[in-house]
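> Got a predicted model here, sequence first, then my questions.
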Amino acid sequence: MGESIRLSVVGMDDDGNKYPVQVTWSSNDPEIASIDEEGVLVALAKGTTEISYRYEDLERSVEIYVESKPVDRIDLSVHTWEELLLVEGASVTIQAETYGTMGVGASVPVRAKVDFTIEDPAVATIEDKFLEGVMWHVTIRGEAEGTTNLVITSPQAPEELELRVRIRVRAYDQPAAEWQTDALAAGFFTNCALAAGKAYCWGEGIFGGLGNGRDEISAVPVPVAGEHVFVQIGTRESHVCALDDENRTWCWGNNFAGALGTPQSVLGYSNVPVEVASAPPFAKLRVGNNRACGLTSEGKAYCWGLNSHGQLGIGTTSDEQPEPTAVVGDHVFVDIVFGGNVTCGLDVQGKIWCWGERTSALGLGEDIPHVNPAPVQLDVPTTFKSITAGYFHVCALDVDGDLWCWGNGEYGQLGIPVSFDLYFPTKIEIDHTFVAIYAGGRHTCGIDQDGAAWCWGANESGQLGVGDSLSSTHPRAVMGDLTFAELALGSSTTCGRTTEGYTYCWGDGSAGRRGDGTSSHAYYPMPVTAPTTEDGGEP
């Protein structure tokens, strides 16, 4: 029981020569043993049945007796102590693998019959299930708001071996969006947007990250203090920087290691924008954790803030570098992205350079110095048009539209079916072509040619926006049939702006990070609340 074998039929001509014969197969009891059109017989349950084969008008059958192999363990792709969350109309696939003890104490995978039962089919149903090798794949669909249990048993296992997964289905209710913005930035604590040159932020106000003169949480967007006209904005961890219409740089929030462009001993944090007075005029501004970089119109990079692992690329290391300092080398960069203690730049020729701490996200292998304070070119047989970085992984699109990733893959954020690190840029085989790619703390998203968003990686808070709480190693479509122009990924929150400018966030809602006035998680895109006069002015 649980095993498979391929059957075949041969004919014999008048001279005694054998030749293969194509026959039609059938099973008298497919619950005991099934057989497909290729003749693959699968033993499913203990018992006796007949397998028939037919060639033209000739039909024969053979009796099959199936014995069962004992199952002593069933492993699931979800934890039984965690609640599986689903949204009405959304489906999710989980896996179950059976094991039996063979020989002396050796537990090995065995092919076995497994029963999957939903206790309340009004809440959730089993949409599909199939056995592939020794692995069962079961697709569950959320039907209506409520809770129920998925019960997993096997007739080949002891009666006491019963697994139960709690399923909670939430209602699907996506209100119409009202707030139109021009740019987005998502961080680990704070999210921000630009609308008609005005900056608005929401979420955790610790260290003054909202920039509104207060250190309080706001679950709805509030205007950043001052009469600034901003054209770019960025955030990552606990500070925000923005570029105004005169190419001046302003920052607010936590000034750890001089991230605001001022020595930390002089300014611990600021809840209103302060100018980085020593910064040259920038054409592009990028913000990382406790550091930032700007690009001049000539593509020269200047960075400031935390430099303990050489992540500023200025040729030295230091705990603090508050003054914007030129990245070493004659590079002409078109973009800069930040990992945890790794920074990478894309140059005008489509080459990628990285610097900082020796981790897999550096993309230079394991046999390198622990600290790399100057840019090193990655050895990749192609050129690139865009790059993005999460906390411990980096992804890029090459000129042909192919996706390359490297770094930590523990949660599936690299888009490969195994959860290990890639120490060199690796081409990812996926069934999608993206025009834009974005990385968050432990997840990745892309926008395809039609403006549809696809996400993969960690999903414990719903940051993939696919209607459930399961992580994924492959791209899954974001719910809602929205057409996106831009995405911004934080740690466990994702925000998006449609082609009409309407603004949505989903995922972790703690401390008001989603901006809709609540602190709950959302498992699909939900509109960000438009600022009102009570919040400090219309957008």
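Arrived safely. All of these numbers come straight from a predicted model, not from anything done at the bench. Residues are numbered from 1 along each chain as shown.
> all contacts plus neighbour counts: C-alpha atoms, from now on.
Noted.
> Wasn't residue 464 part of a strand?
No: Residue 464 is assigned coil when assessed by DSSP: H, G, I helix; E, B strand; the rest coil, not a strand.
> Tell me which residues touch it, please.
443, 445, 454-458, 476, 478, 494, 506-507, 523-524 (CA atoms under 8 Å, 6 or more residues apart in numbering).
> Would it be right to say that residue 401 lies in a helix?
No: counting by three-state DSSP, residue 401 is not part of a helix but coil.
> if I pick it, what's in contact with it?
433-435.
> Over to residue 267?
Contacts of residue 267 by CA under 8 Å, 6+ apart are residue 255.
> Tell me which of the contacts of residue 401 fall in strands.
Cross-referencing the contacts of residue 401 against strands under DSSP state E gives 434-435.
> Give me the buried entries from the contacts of residue 401.
Buried members of the contacts of residue 401, scored by 16 or more other CA atoms under 10 Å, are 434-435.
> between the contacts of residue 401, which is nearest residue 327?
residue 435 (28.6 Å; CA to CA).
> right, and that closest one touches residue 449 too?
Yes: between residue 435 and residue 449 there is a contact at 6.1 Å, judged by CA atoms under 8 Å.
> and here's the other structure:
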Amino acid sequence: MHSIYNVNSNEQDDFNDDFPVPFIDVLDRVKPGTPLTTDIALKDGKSITHAILPADHTHIFSGDSIEMIWVYGETLEESVSMGKKVVESPHSEMPFEVTLEMLTAATANGHQASLYYYYTPNGGPAQKIHGETADIDQRKFTVEVETTPSYDIYVTGACDHWQLAKKEQIHTLTNLDNRDHKWRSVTRGGCSHLAISDKGQLWGFGYNGTGALGTGDYVDPEAPTLCSFGENGSHPTNIVQATTAFYYSAALDSDGYLYVTGNHSYGCLGDNQGDVNTCNFAKLGERKYKYISASNMYQEGYRGYTLFAIGKDDDDEGCLYRCGWSDANCNVHLSDEANAPAITTMKKVDDGTLSEHKWLSVAQTKFMGAAINEDHEVYVWGNAWEGCLGNRDNSGKHYDPFKLSFNGETPKIKKVVLGGQHALALDMDGNVWGWGWNESHTLAQSDTGAIFEPFIISIANNEPCQDIAADLYQSAAVTTDGKLYVWGQSAYGNIGLPDGSIMLPTYVPFEEKIGAIQMGYWSTLALSTGEPVA
């Protein structure tokens, strides 16, 4: 979830009448998924745009702090601090009051000043965030903070490799670690999983035979274990994203640096090390990225050897990078060259359709790849087996990515997840779209054949959804009121329901609201907010 900031005026206090105090009125509320800025208007008709956070910084957490400073000269030495506030919890209100002395100093230079924010991550250096120059007419206002929430992780399903930090199969949603930690996110990669704690540290659990969990050894941990970074095995507190693919993994820190671990075959980790295993996350170069995705589908005979990343630097923001190798079914090379060699270093996609757009996210499995551009359109490529590319094709190989059509509609898509041979997409209105092979009712239709075009899947009588997930033969969605619905093949406890083929989206009884969902190899991982379900 993106951080949300509101700037609201409070009632006027009894200040000296020599200082007129028109209130500041909010024009727009910053919503998740929009640029993190707020337009503010002064009552005298002047306006100011405050950059609340850098556009590429989308996470604020408990323990971070914000300091607000009026700068009335050319340097920060000519400034007045309004104080530093520490974020204590989600939805914190952080009031900053301007005193008469502050106003006197701040307006000494022609009644002009600049407003700066200093954002300090918990344990990290301060970052200056600049606001525009404007008349100083306001004495008191409040910054309302919505932080990225902390969750409990609940799991259910198979435990072949301790992938759920349990030894035996689990048939109902069960707390991962007895509430020993709070979590920001979890990612799945077959039987390997990575989770980011509310302290910004990365933890691993599940299969670790190739060092994919980066825990400093090759042992399958029986409980979530801290991941190690660098030769000294440090545990940084600024990890914001992770991705894993059974044999190898990657992680991003808040600065955009990429770290990799596990099996390096076929150049899948972009460091040209060859077929070796490593068990600590190592930094990959100095280029910065804002999103990463490994080929995280476990399918028989295929475990994926590809890694995609999206650039963050000014010269390549939104550009797609990739490394590794895959057979022609997935076409990581986006080329019709037969038996193309592996791409052993992270390389920018600089020709073809994928070089013509700025990208927000990307995903890939054995048969297909999909990416969402900044216009929230979906492009797909790969093998159109059983309709998994959603283009009425059942056998062709599409080397050049093409824009996916949504049955005549133009939804803005914010997330795509890929199952075995089916796919789901979530649009901005909360609709869940599906296409591909409906084996085991993975698309919630009675006919278990292929569905060649995207269509809307009704969840709980068309309730809007906030998250989706898919794996080989199972699918899931979370409604905006925090309820989890699942469908597809139920086996080994993978979806928390009795065994069998579940045709329609079915509610999974659970006493707490679910905020996000992941599906792994015959398993489900749910992030609970801790709030009771209404």
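In hand now; what should we look at? Note that the coordinates shown come from a computational prediction; the quantities given were computed from them, not determined experimentally.
> After superposing, what score do the chains get?
In this superposition the chains share a TM-score of 0.59, using TM-score structural alignment, normalised by the length of the second structure; 337 aligned residues with a CA RMSD of 2.5 Å.
> what about residue 355 of the first structure, helix or strand, and which?
Residue 355 of the first structure is part of strand 352-357 when elements are defined by DSSP states H and E.
> Could you pick out the longest strand of the first structure?
The first structure, longest strand under DSSP E: strand 91-102.
> Check which helices and strands that one sits against.
For strand 91-102 of the first structure, the packing partners by 3 or more CA pairs under 8 Å, 6 or more residues apart in numbering; DSSP states H and E come out as strand 73-76, strand 106-109, strand 135-142.
> Would you mind listing the outside residues contacting the second one?
The list of residues contacting strand 106-109 of the first structure from outside it, by CA under 8 Å, 6+ apart, reads 97-102, 134.
> please redo it, this time with the cut-off set to 6 Å
Outside of strand 106-109 of the first structure, the residues within contact range by CA atoms under 6 Å, 6 or more residues apart in numbering are 98-101.
> ok, residue 386 of the first structure touching residue 397?
Yes: with contact defined as CA atoms under 6 Å, residue 386 of the first structure counts as touching residue 397 (5.4 Å).
> just to revisit the earlier point, the strand holding residue 355 of the first structure against the second structure, how far on average?
Taken over the aligned residues, the distance from strand 352-357 of the first structure to the second structure averages 1.0 Å (mean CA distance after the TM-score superposition for the first structure).
> before we move on, the earlier item: got the contacts of strand 106-109 of the first structure as JSON lines, with neighbour count and distance to residue 486 of the first structure columns?
Below are those laid out as JSON lines (neighbours: other CA atoms under 10 Å; distance: CA to CA, whole Å):
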{"residue": "98", "neighbour count": "26", "distance to residue 486 of the first structure": "43"}
{"residue": "99", "neighbour count": "21", "distance to residue 486 of the first structure": "45"}
{"residue": "100", "neighbour count": "21", "distance to residue 486 of the first structure": "49"}
{"residue": "101", "neighbour count": "16", "distance to residue 486 of the first structure": "52"}
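> Identify, from those residues, the entry nearest to residue 409 of the first structure.
Closest to residue 409 of the first structure, out of all of those and judged by CA to CA, is residue 98, at 25.7 Å.
> Skipping adjacent residues, who's closest to the closest one in space?
Leaving out its chain neighbours, the residue that sits closest to residue 98 of the first structure by CA to CA, 6 or more residues apart in numbering is residue 74, at 4.5 Å.
> Same check on residue 473 of the first structure?
residue 412 (4.0 Å).
> helix, strand or coil for that neighbour?
Once three-state DSSP is applied, residue 412 of the first structure turns out coil.
> Now check it against the second structure: what is it aligned to?
Applying TM-score structural alignment, one finds that residue 412 of the first structure aligns to residue 387 in the second structure.
> Show me what residue 325 of the second structure lines up with in the first structure.
Residue 325 of the second structure maps onto residue 357 in the first structure, by TM-score structural alignment.
> nope, residue 176 of the second structure is what I meant
Using TM-score structural alignment, residue 176 of the second structure pairs with residue 224 in the first structure.
> Would you state the helices of the second structure in chain order?
For the second structure, helices defined by DSSP state H occupy the ranges 100-106.
> give me every residue that touches the aligned residue in the first structure for residue 470 of the second structure.
Residue pairing (TM-score structural alignment): residue 470 of the second structure is matched to residue 489 of the first structure. Contact partners of residue 489 of the first structure, counting by CA under 6 Å, 6+ apart, are 186, 440.
> cutoff 8 Å now
185-187, 438-441, 444, 495.
> Mind checking which of those residues are in strands?
185-186, 438-439, 444, 495.
> Make TSV from those and add neighbour count and distance to residue 35 of the first structure to it.
Output for those, formatted as TSV (neighbours: other CA under 10 Å; distance: CA to CA, whole Å):
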residue	neighbour count	distance to residue 35 of the first structure
185	25	55
186	31	53
438	23	45
439	32	45
444	30	41
495	29	48
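> for the residues you listed, which one is nearest residue 18 of the first structure?
For these, the closest approach to residue 18 of the first structure (CA to CA) belongs to residue 444, at 56.6 Å.
> gap between the corresponding residue of the second structure for the closest one and residue 463 of the second structure?
Counting by TM-score structural alignment, residue 444 of the first structure lines up with residue 423 in the second structure. Distance, residue 423 of the second structure to residue 463 of the second structure, by CA to CA, to the nearest Å: 20 Å.
> can you check residue 452 of the second structure too?
Residue 452 of the second structure is 24 Å from residue 463 of the second structure, by CA to CA.
> In terms of neighbours, single out the busier of the two.
residue 452 (21 against 15; other CA atoms under 10 Å).
> I figured that one was touching residue 436, is that so?
Yes: taking contacts as CA under 8 Å, residue 452 of the second structure lies within contact range of residue 436: 5.9 Å.
> what do those two both touch?
Common neighbours of residue 452 of the second structure and residue 436 (criterion: CA under 8 Å, 6+ apart): 386-390.
> Just the strands from the stretch 301-450 of the first structure, written as ranges.
Ranges of strands in the stretch 301-450 of the first structure, per DSSP state E, counting those that start in this stretch, are 301-307, 318-326, 333-338, 342-347, 352-357, 371-377, 384-389, 393-398, 403-407, 422-428, 434-439, 443-448.
> Now tabulate the ones you listed in a markdown table and tack on distance to residue 229 of the first structure.
Formatted as a markdown table, the strands of the stretch 301-450 of the first structure follow (distance: least, CA to CA, whole Å):
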| stretch | distance to residue 229 of the first structure |
| --- | --- |
| strand 301-307 | 22 |
| strand 318-326 | 22 |
| strand 333-338 | 23 |
| strand 342-347 | 27 |
| strand 352-357 | 32 |
| strand 371-377 | 33 |
| strand 384-389 | 26 |
| strand 393-398 | 31 |
| strand 403-407 | 35 |
| strand 422-428 | 39 |
| strand 434-439 | 26 |
| strand 443-448 | 28 |
